[in-house]
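Q: quick one: sequence and predicted model below, then my questions.
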Amino acid sequence: MARGTVKWFEDVEGFGLVAADDGGPDLYIGSGDVAAHDSVLAEGDRVEFEVIVDIKGPHARHVRILSDAIVAS
């Protein structure tokens, strides 16, 4: 699983971008890609995700917000 920081997320439109810790390109996040569908992403959230590459290019999937305890480790 990759980790990164949410750059922005537009809850009404249902999409945003995450900056991966590995320095790669920013990755698209759709609201359907958030693991807990009741979670709302916000700028600055630390997240863990899978990188999927398809015809649209790389994007984040199975995104979940990391708790403070996980981030500190």
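A: Okay, I see it.
Q: rest of the way, CA atoms for contacts and neighbours
A: Fine.
Q: in this structure, which spans are strands?
A: Taking DSSP state E as the criterion, the chain carries its strands at 2-10, 15-20, 27-30, 46-54, 57-65.
Q: please identify which of these is closest to H37.
A: Nearest to H37 among the strands of the chain is strand 57-65; the distance by C-alpha to C-alpha comes to 9.6 Å.
Q: for that closest one, buried residues please.
A: 59-65 (16 or more other C-alpha atoms under 10 Å).
Q: which residue packs closest to A36, ignoring adjacent ones?
A: R64 (6.9 Å; C-alpha to C-alpha, 6 or more residues apart in numbering).
Q: and that neighbour, how far is that from E48?
A: Distance of R64 to E48, computed by C-alpha to C-alpha, to the nearest Å: 5 Å.
Q: here comes the other one, which I'd like you to weigh against the first:
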Amino acid sequence: MPVGKVKWYEPTKGFGFLVAEDGQEVYLPASALPSGVKEVRAGTRMEFGIAEGRKGAQALSVRILDKAPSVARAKRKPAEQQAVIVEDLIRLLDGISDGLRNGRYPEKRQSAKIATVLRAVADDLDA
């Protein structure tokens, strides 16, 4: 059976394309995906059968070999660096909590910066 990677897949349209190791582009319909799989990401390695359809090569009975690597996971900081960032964030939030206890929210510009830092740390942790 040929092996290839998902070039792109659009779950709302129900199809996409694979690129076989020999460079051939193969149509990937949703019906060829394994049961329970609703979508696949670009770069996912698959083994598949090929049949000639009206519009060219079409994948049949796809089997996922390797999922696409997570870009977010590959870009996140080492755990030791993340620990320092989290400790700094805790100190920052402690300072804000003092103001909140006294009935004061941080100024809008400071709030936006804090929210950005919180989102960045959450994204790194969630990757």
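A: Happy to help now that I have it. This structure is a prediction, so every number in the text was calculated from the model and none was measured.
Q: right, and the residue nearest to A36 of the first structure touches E50 too?
A: No - counting by C-alpha atoms under 8 Å, R64 of the first structure does not reach E50; the two are 9.8 Å apart.
Q: the alignment partner in the first structure of S35 of the second structure: what's it in contact with?
A: Aligned counterpart of S35 of the second structure in the first structure: H37 (TM-score structural alignment). Remark: with contacts taken as C-alpha atoms under 8 Å, 6 or more residues apart in numbering, H37 of the first structure is in contact with S31.
Q: counting by contacts, list what the longest helix anywhere in the second structure packs against.
A: Counting residues, the longest helix in the second structure under DSSP state H turns out to be helix 79-101. Identification of packing neighbours for helix 79-101 of the second structure by 3 or more C-alpha pairs under 8 Å, 6 or more residues apart in numbering; DSSP states H and E yields helix 108-126.
Q: elements contacting the helix it packs on?
A: Judged by 3+ C-alpha pairs under 8 Å, 6+ apart, helix 108-126 of the second structure is in contact with helix 79-101.
Q: matching residues in the first structure for the helix it packs on?
A: Counting by TM-score structural alignment, helix 79-101 of the second structure lines up with no residues of the first structure.
Q: starting at the chain centroid, how far to that helix?
A: Relative to its parent chain, helix 79-101 of the second structure has a centroid offset of 27 Å by C-alpha atoms, centre = their mean, to the nearest Å.
Q: in that helix, what counts as buried?
A: Neighbour-count burial for helix 79-101 of the second structure [16+ other C-alpha under 10 Å]: 89, 96.
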